[in-house]
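[1] give me a 3D structure for the following:
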Amino acid sequence: MEGWNRTTEFILMGITNIVWLQKFLFILTLFFFLLDIFGNILIISMVIRDLTLQSPMYFLLANLSFLDILFSTVTVPKMMSGFLMENLISKNGCIAQMYFFHFLGCAEGVLLAAMGYDRYVAICHPLHYKAIMQKATCIQLVFTAWVTGLTTSLVHAVMTSQLPFCNNKNIKHFFCDVKPVIKLACKDIHVNELTLAIVSGFLSTSTFLLTLLSYIYILAHLLQIRSSKGRSKIFSTCSSHLSIVILFYGTAMCTYIGPASENSIEKDRVAAILFTVITPTLNPLIYTLRNKEVRKSLEKNLKRSSILRLPIVK
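    Okay, here's the model as predicted:
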């Protein structure tokens, strides 16, 4: 009991202690982080500037890109500093990082479900698309995503902040996630683990099932179309979003469903690299490479910028 609540800061242990590997991972992570920021800002700017991308689908995509920028910023810079020096974080800073990480992650899950619904309406009810997916509806969907994230993440942050911590302050992770932090508490954490599994597990599973339901209806509609051209068009419309959904939910469900054992924390650390570094970087690349309208907008912007750079001949 004597050591309880004496911990005012933690040490993030990071990924590895091998010096040369730390330096290599720093350069690699910096590359992905810059690519993530640049790619998502490019998507946002294209949606704002290009009139051909002024639709509900791209409005939701721009919001996804904005969430991806914030999501990576919460964890990646702190992870990179850990490659170069001892990575200390205060208890309040740790709780804040945990809160914003879960807030943005939950918001992104809800937003992906909203994007799935948008694709369902566009494909299965094309004549009513404009009437259903009005600007006010899109704003409400984005607002719901943000509010859901704000409220659910508050549960984890408050419960973790109330735990008494011993003198052990080594967090076996590269950021403050719930499982490795509560593992250090000098108290039974079964209630915290159960709450994590229920809240995060329920939210990720329910939003995934809603997204899956949208695609079941889309698949049923697809089977009714006889023309291969029509099927190809629908597949190209949905493939980008579906790829992101698989990346996001696959890692999230593996991470937050189950107890905080030593093996699970090691597995979670690997999964966390995927959804904090790799996935936010791949999202704009997937949409740019697999979406014809985004590709055309990008080509048009590149041509416009190259024309502006041409010297004026007098």
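[2] please make it C-alpha for all contacts and neighbour counts, starting now.
    Will do.
[3] residue 53: how many residues sit nearby?
    Number of residues near residue 53 (other C-alpha atoms under 10 Å) recorded here: 16.
[4] and the one 10 residues further on, by the same measure?
    Neighbourhood size, residue 63 [other C-alpha under 10 Å]: 17.
[5] list the buried residues of the one helix or strand it maps to.
    Counting by DSSP states H and E, the element that carries residue 63 is helix 56-84. Buried residues in helix 56-84, counting neighbours by 16 or more other C-alpha atoms under 10 Å, are found at 56-76, 78-80, 82-83.
[6] here's the other one to compare against:
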Amino acid sequence: MAAKGNGTTSAHFVLLGFSEQGRVQVVLFVVFLVICVITLLGNVALLVLIRPVAQLHTPMYFFLSSLSFLDLCCSSCITPRLLQDLLDEDKPCEAACLTQFYFYVAFATTECCLLAAMAYDRSVAVCRPLLYSLSVSRGICALLMAGSCLAGVTNAALHTGLALRLSFCGPKVIGHFYCEGPPLIALSCTDPALSELGMFITAGFSLAATVLAILLSYTFILAAVGKRKAFSASVSQLAAVALFYGSLVSVYAQSSSRSSPEQDKVASVFYTMVMTMLNPFICSLRNQEVKAGLWRLMGRKHSAEK
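    This is a model prediction of the structure:
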């Protein structure tokens, strides 16, 4: 929907990133580069480990490997461009802003649904172990993964469609390090109420549905195996989920007029980069089966070298 006058819906924007930080950019570049390298190594290592180890060919590790792949996709949407912008004094015009917006929303929504599917998998394994092979069969896993991808694509299409309804009259400078919904809405020269409400509803529904599924699954686990045992086994996963969802909600739960750009940047760093780095360590590399599979794989390679 074009605005009157000089309004435009062009996707060309300038991303300021962390340019206002001045000399701190070098430190930020090093920090984000380290995060990027750890994210790449941790998630690729998990993918490489699971494939050749037959003992890890279970639904749980199918979901974990899918999570690692999504984390790589999410990181590739954000971090390379951010690192480039930190090195460039003159911020280039970003022609693919809405493309980045679409793909990140798609990957992030798919990951939210996948986290819910992983919680369901664990609840069935603990609460109904005798029916586990039927309740979480290969077909069910494929359907859950396909449903997660469909939800991601649909949610991203809705968000991008709502963003395309906005019109921009003045300088299209986004005070953020990637193309995100609230900063886009804040730049609109027309009434963004409809787009803002639509984004709030679609994002809120996705978050609420997946959070409810995760909470119900872990409630069943707590009731089935006892509070202490379940808590000690699941506290790291729950902490990761709480940090991921908490940072997302802090950005999308408030209107663009009341949001703080600096606080939004910090929250966005958590759910776009920090969580993609921590997930392989929190959800899998601390797992005893993964460690055993790693030693098995290393032993097999050692024997082959002899």
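[7] mind giving me the packing neighbours of the helix holding residue 63 of the first structure?
    Contact analysis of helix 56-84 of the first structure by 3 or more C-alpha pairs under 8 Å, 6 or more residues apart in numbering; DSSP states H and E lists helix 19-49, helix 91-124, helix 135-161, helix 279-290 as its packing neighbours.
[8] nearest to residue 233 of the first structure, of these?
    For those, distance to residue 233 of the first structure was read as C-alpha to C-alpha. The smallest value, 10.0 Å, belongs to helix 91-124.
[9] show me what that closest one is packed up against.
    With contacts defined as 3+ C-alpha pairs under 8 Å, 6+ apart, the packing partners of helix 91-124 of the first structure are strand 9-12, helix 56-84, helix 129-132, helix 135-161, helix 190-224, helix 228-256.
[10] and if we set it to 6 Å?
    When contacts are defined as 3 or more C-alpha pairs under 6 Å, 6 or more residues apart in numbering; DSSP states H and E, helix 91-124 of the first structure sits against helix 135-161, helix 190-224.
[11] could I get those as a markdown table with mean neighbour count and distance to residue 170 of the first structure?
    A markdown table is the format used below for these (neighbours: other C-alpha atoms under 10 Å; distance: least, C-alpha to C-alpha, whole Å):
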| stretch | mean neighbour count | distance to residue 170 of the first structure |
| --- | --- | --- |
| helix 135-161 | 17 | 16 |
| helix 190-224 | 17 | 19 |
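[12] residue 12 of the first structure is nearest to which of these?
    Minimum separation from residue 12 of the first structure across those (C-alpha to C-alpha) falls at helix 135-161, 16.6 Å.
[13] matching residues in the second structure for that closest one?
    Alignment note (TM-score structural alignment): helix 135-161 of the first structure is matched to residues 138-164 of the second structure.
[14] tell me roughly how far that stretch lies from the first structure on average.
    Compared with the first structure after fitting, stretch 138-164 of the second structure has a mean deviation of 0.6 Å; criterion: mean C-alpha distance after the TM-score superposition for the first structure.
[15] roughly how far is that stretch from the heart of the chain?
    Distance of stretch 138-164 of the second structure from its chain centroid, counting by C-alpha atoms, centre = their mean, to the nearest Å, is 13 Å.
[16] again with stretch 181-200 of the first structure
    On C-alpha atoms, centre = their mean, the centre of stretch 181-200 of the first structure falls 23 Å from the chain's centre.
[17] would you check the span in the second structure matched by that stretch?
    Using TM-score structural alignment, stretch 181-200 of the first structure pairs with 184-203 in the second structure.
[18] residue contacts, residue 73 of the first structure?
    With contact set as C-alpha atoms under 6 Å, 6 or more residues apart in numbering, residue 73 of the first structure has no partners.
[19] so what corresponds to it in the second structure?
    By TM-score structural alignment, residue 73 of the first structure lines up with residue 76 in the second structure.
[20] I'd like the helices and strands packed on helix 91-124 of the first structure as TSV, with distance to residue 171 of the first structure appended.
    TSV is the format used below for these (distance: least, C-alpha to C-alpha, whole Å):
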stretch	distance to residue 171 of the first structure
helix 135-161	14
helix 190-224	17
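[21] out of the ones you listed, flag the one nearest residue 95 of the first structure.
    Using C-alpha to C-alpha as the measure, helix 135-161 is the one of those that comes nearest residue 95 of the first structure, at 5.9 Å.
[22] what angle do that closest one and helix 56-84 make?
    Angle, helix 135-161 of the first structure to helix 56-84, by axes from the mean of the first three to the mean of the last three C-alpha atoms, to 10 degrees: 30 degrees.
[23] ok, residue 22 of the first structure touching residue 83?
    Yes. Counting by C-alpha atoms under 6 Å, residue 22 of the first structure does reach residue 83; the two are 5.0 Å apart.
[24] what's the match for residue 29 of the second structure in the first structure?
    Residue 29 of the second structure maps onto residue 26 in the first structure, by TM-score structural alignment.
[25] tell me who's in contact with its match.
    When contacts are counted by C-alpha under 6 Å, 6+ apart, residue 26 of the first structure touches 80, 83.
[26] what sits closest to residue 238 of the first structure if chain neighbours are left out?
    Nearest-residue entry for residue 238 of the first structure: residue 119, 7.0 Å, with adjacent residues in sequence omitted and distances by C-alpha to C-alpha, 6 or more residues apart in numbering.
[27] what lines up with that neighbour in the second structure?
    Taking TM-score structural alignment, residue 119 of the first structure has residue 122 as its aligned residue in the second structure.
[28] okay, now its match: neighbour count?
    Neighbour count of residue 122 of the second structure, defined by other C-alpha under 10 Å: 21.
[29] how much space between it and residue 136 of the second structure?
    10 Å (C-alpha to C-alpha, to the nearest Å).
[30] ok, residue 101 of the second structure next?
    Residue 101 of the second structure sits 33 Å away from residue 136 of the second structure, going by C-alpha to C-alpha.
[31] do the same with residue 265 of the second structure
    From residue 265 of the second structure across to residue 136 of the second structure, the span is 38 Å (C-alpha to C-alpha).
[32] settle it for me: which of the two has more neighbours?
    Neighbours were counted for residue 265 of the second structure and for residue 136 using other C-alpha under 10 Å; residue 136 has more, 21 against 17.
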